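# Sharing a model that was predicted from the sequence below.
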Amino acid sequence: MAEPAHSDQPLLKTPLHAEHVALGARMVPFAGYDMPVQYPAGILTEHNWTREHAGLFDVSHMGQAFLIADDKSHETVAKALEALIPADVLNLKPNQQRYSQLLADDGGILDDLMVTRVGAPGHEGWLYLVVNASMKEADYAHIQARLPKGVSLNREDELALMALQGPSAAAVLAKLAPETDDLPFMMSADVQIGGISCHVSRSGYTGEDGFEISCKAEDAAKLWNKLLADPEVKPIGLGARDSLRLEAGLCLYGHDIDTTTSPIEAGLIWSIQKRRREEGGFPGAARVQREIKEGPSRVRVGIKPEGRAPAREGTVITTPDGHEVGIVTSGGFGPTVNGPVAMGYVSKDVSAVGTDLHLVVRGKPLPAKVAAMPFAPHRYKR
């Protein structure tokens, strides 16, 4: 989880920084921001609360931007973005959201992102993008440099973003904005929450049902406290966000996916729709299409250590006879699973669920097995 801050620059603060400090959060440098890693209740309690009730996360450090076509045509802006990512943007319905990846020319992943077709009347040629905090400056520069004439990127640095996640999230939000209750998974809506204008999508990063809520930075503290006023909601830090997404089998950029991994190796073929798999037309399409056809030489898998010792990122993976076959990219204790869980890349020939492996922890080979993901079942509202 830890991403070192750039030591030569002062840490940035989200619009909710003062709220975290007032709640007694332990603040740490993360992606150039001063962020809450945990509150006084602790990571374990926060993780379990999100699985059982509703957790509120500050994700305002993420990058929010709009791609806008001068001719107000969805086709124009969709084609511009499809030249950079492998998702089908052209066939997005208004207010529909999709997960995808910015790809390098060799098919490596520059970042992963969320793309939404804006549904508001008069904004037909708009796409709303959410990119990772650690990559946003590089992403914006990459996109900007490759846009055709007539399409522009507008970064929205004056917006805040928070995530309300967990089985109680829908009931909590429905009390404040009733129209969010029947919002389908990966769809969005512009709503008023207690008089605050918000863009809400039914999505998240925990494996639980929930929402991501964007609002103006100046309204963020008011909205945060309005949501926290519900007894079902507690603030959750980066520590539990990481253990929740690991149990959900979700990739973290810079760890489980990066410029050396392709979407196919990472098990993200589901995020590339049929038309794009067949037509290509995105960076690295030759590699992606080849790996779809022939299979990649290595794949991302779930791993369950057999003891209680967690295997951290960078742990070498071997066969039981000591042959090196891969590396752990994320690992830790899974509170819901009540044991250690990990993800990593292994050679295709040892990737089947149930395959015996060894994890070399502090020079000692510890037994583990390839496990099915997610480790904790997804509970999205389908």
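The structure has been received and is ready for your questions.
# only C-alpha atoms for contact and neighbour calcs from this point on.
Will do.
# Mind jotting down where the strands sit in the stretch 51-200 of the chain?
Applying DSSP state E, counting those that start in this stretch to the stretch 51-200 of the chain gives strands spanning 54-58, 63-69, 97-103, 109-117, 126-131, 151-155, 159-165, 188-193, 196-201.
# Turn the ones you listed into TSV, including distance to Phe375 and mean neighbour count.
Putting the strands of the stretch 51-200 of the chain into TSV (distance: least, Cα to Cα, whole Å; neighbours: other Cα atoms under 10 Å) gives the following:
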stretch	distance to Phe375	mean neighbour count
strand 54-58	19	27
strand 63-69	29	23
strand 97-103	21	23
strand 109-117	22	23
strand 126-131	25	22
strand 151-155	36	18
strand 159-165	18	26
strand 188-193	27	20
strand 196-201	24	20
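# and these as JSON lines, adding distance to Ala41?
Compiled in JSON lines, those are given as follows (distance: least, Cα to Cα, whole Å):
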{"stretch": "strand 54-58", "distance to Ala41": "13"}
{"stretch": "strand 63-69", "distance to Ala41": "29"}
{"stretch": "strand 97-103", "distance to Ala41": "32"}
{"stretch": "strand 109-117", "distance to Ala41": "31"}
{"stretch": "strand 126-131", "distance to Ala41": "29"}
{"stretch": "strand 151-155", "distance to Ala41": "35"}
{"stretch": "strand 159-165", "distance to Ala41": "17"}
{"stretch": "strand 188-193", "distance to Ala41": "27"}
{"stretch": "strand 196-201", "distance to Ala41": "28"}
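# which stretch among those comes nearest His358?
Each of the strands of the stretch 51-200 of the chain has some distance to His358 by Cα to Cα; the shortest is strand 109-117, at 28.0 Å.
# Which neighbouring elements make contact with that closest one?
strand 97-103, strand 126-131 (3 or more Cα pairs under 8 Å, 6 or more residues apart in numbering; DSSP states H and E).
# Alongside the first one, take a look at this:
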Amino acid sequence: MAETTNLKTLPLHALHEAAKARFGGFAGWNMPITYPLGVMKEHLHTRAHAGLFDISHMKLIVVSGKDAVELLSKTCPLDPAVLGMRQSKYTFFLNEEGGILDDLIVTRLGEDRFMVVANAGNADADIAHLQEAASGHDVKVEPLDRVFLALQGPEAEAVITAAGLPGADLAFMTGFEPKPGWFMSRSGYTGEDGFEIGLPVEEAEVLVEKLLADERVEWIGLAARDSLRLEAGLCLHGQDITPETDPVSAGLTWAITKAVREKAAFTGASAVLAAIAKGPAAKRVGLKPEGRQPVRAGAELFDAEGRQVGTVTSGGFGPSAGFPVAMGYVEAGLATPGTRLFAEVRGNKVPVDVAALPFTPHRYRKG
């Protein structure tokens, strides 16, 4: 178990203790890693039914005011002005070199009001980044103290409907404020349909108990969240994307529209545009190890001649896929699915094939 001294505690920690969670440290927080169901069953339950995740370590930040669009246009490769009401968009904060400081989801809640969802380990830096950029502008950057929950899986919509919650009419990557202090979006980090709900701490326990009373719902820990997102080919900041990784190498330029590229008003624009023009030296790819042994983050990748050609950034077993899954970066010329490489695992060379992502199909609600 990871060391939990000096870690921040989730507002609903007592509920997780009562559910007999096993805890560990992640991004400065004492997080439920698994529950008695176990990682494999938690993962498969989410794919088949509905899993409930406490993601209160992540941060909700409201950006509002006359200059909100200008602020987000400058700090992200994004044009907030063209987002429709309730529309969400995946984007990033970049440094001047085009490196990814964090990946985010921005949702338009009003003419000059946006919700930014930031990753736990980067939350303080993200808030400071926004506040510094907001200096001298008519814009407010407001971090919220909320319980943040994710309900993920094919039965998620039926569960929220049975619980009397709004949101069943949302399409994937849309969000709104159903009542004061609440934020709800149809989104997630598993490849499944689902919802993320931010709400005041004092209202959260009642909601959790209502959701868990539904036999289709189980608590799901951080370990299964990781295997679910890895099967879905979704990046984890700090592993698959970092301040040293640009969106071109990461295969994320789809998040930067042609109009945003042409305007080039965002921080890091010149570096990103140069990288697009030049093409990446390395590309993020899926990796499928031969056999049943997972290949973990940090393993080096070699070609048939023994030359190092890449590195694994995330790896584990894919319970739904039925085999080990991984992601990493390889030289661009070797990024074609089917290319045979070798990962060094405890002194042994394990055959690994470059694979198309995702390993399991996304099942988002499109309409």
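Looks like it arrived, so ask away. All figures in this text were calculated on a predicted structure; none of them were measured in a lab.
# circling back: I'd like the helices and strands packed on strand 109-117 of structure 1 written out as JSON lines, with distance to Glu232 of structure 1 added.
Converted to JSON lines, these look like this (distance: least, Cα to Cα, whole Å):
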{"stretch": "strand 97-103", "distance to Glu232 of structure 1": "27"}
{"stretch": "strand 126-131", "distance to Glu232 of structure 1": "27"}
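# Looking at the strands of the stretch 51-200 of structure 1, which is nearest to Thr260 of structure 1?
So among the strands of the stretch 51-200 of structure 1, strand 109-117 is nearest, using Cα to Cα, at 7.1 Å.
# quick one: the closest one to structure 2 mean distance?
For strand 109-117 of structure 1, the mean deviation from structure 2 after alignment is 0.8 Å (mean Cα distance after the TM-score superposition for structure 1).
# Find me the equivalent region of that strand in structure 2.
Residues 100-108 of structure 2 are where strand 109-117 of structure 1 lands when matched by TM-score structural alignment.
# For Ile105 of structure 2, see how far away the residue lying closest to Asp103 of structure 2 once chain neighbours are set aside is.
Excluding its sequence neighbours, the residue lying closest to Asp103 of structure 2 (Cα to Cα, 6 or more residues apart in numbering) is Phe92, at 4.2 Å. Distance of Phe92 of structure 2 to Ile105 of structure 2, given as Cα to Cα, to the nearest Å: 8 Å.
# again, but for Arg292 of structure 2
35 Å.
# Three-state assignment for the residue located most distally from the centre of structure 1, please.
Centroid-distance maximum for structure 1: Asp321 at 35.9 Å, with Cα atoms, centre = their mean. Under DSSP: H, G, I helix; E, B strand; the rest coil, the three-state class of Asp321 of structure 1 is coil.
# Tell me which residue of structure 1 lines up with Asp303 of structure 2.
Counting by TM-score structural alignment, Asp303 of structure 2 lines up with Thr319 in structure 1.
# check contacts around that match.
Contact partners of Thr319 of structure 1, counting by Cα atoms under 8 Å, 6 or more residues apart in numbering, are Val325, Asp356, Leu357, His358.
# List the members of those that persist in structure 2.
Mapping the contacts of Thr319 of structure 1 onto structure 2 (both residues aligned by TM-score structural alignment, their matches' Cα atoms under 8 Å) leaves Val325, Asp356, Leu357, His358 still in contact.
# re the thing from before, looking at the contacts of Thr319 of structure 1, which are in strands?
Here DSSP state E is the test, and the contacts of Thr319 of structure 1 give Val325, Asp356, Leu357, His358 as lying in strands.
# ok, how many other residues are close to the last one?
Close neighbours of His358 of structure 1, defined as other Cα atoms under 10 Å, add up to 23.
# and if you look at the second one?
A total of 18 residues lie near Asp356 of structure 1 under the criterion other Cα under 10 Å.
# which residues does the closest residue to it other than its chain neighbours contact?
Nearest residue to Asp356 of structure 1, sequence neighbours excluded (Cα to Cα, 6+ apart): Lys369, at 4.7 Å. The contact partners of Lys369 of structure 1, by Cα under 8 Å, 6+ apart, come to Ile303, Lys304, Pro305, Glu306, Val353, Gly354, Thr355, Asp356, Leu357, His358.
# measure the alignment partner in structure 2 of Lys369 of structure 1 to Phe148 of structure 2 for me?
Using TM-score structural alignment, the equivalent of Lys369 of structure 1 in structure 2 is Asp353. With the distance defined as Cα to Cα, Asp353 of structure 2 ends up 37 Å from Phe148 of structure 2.
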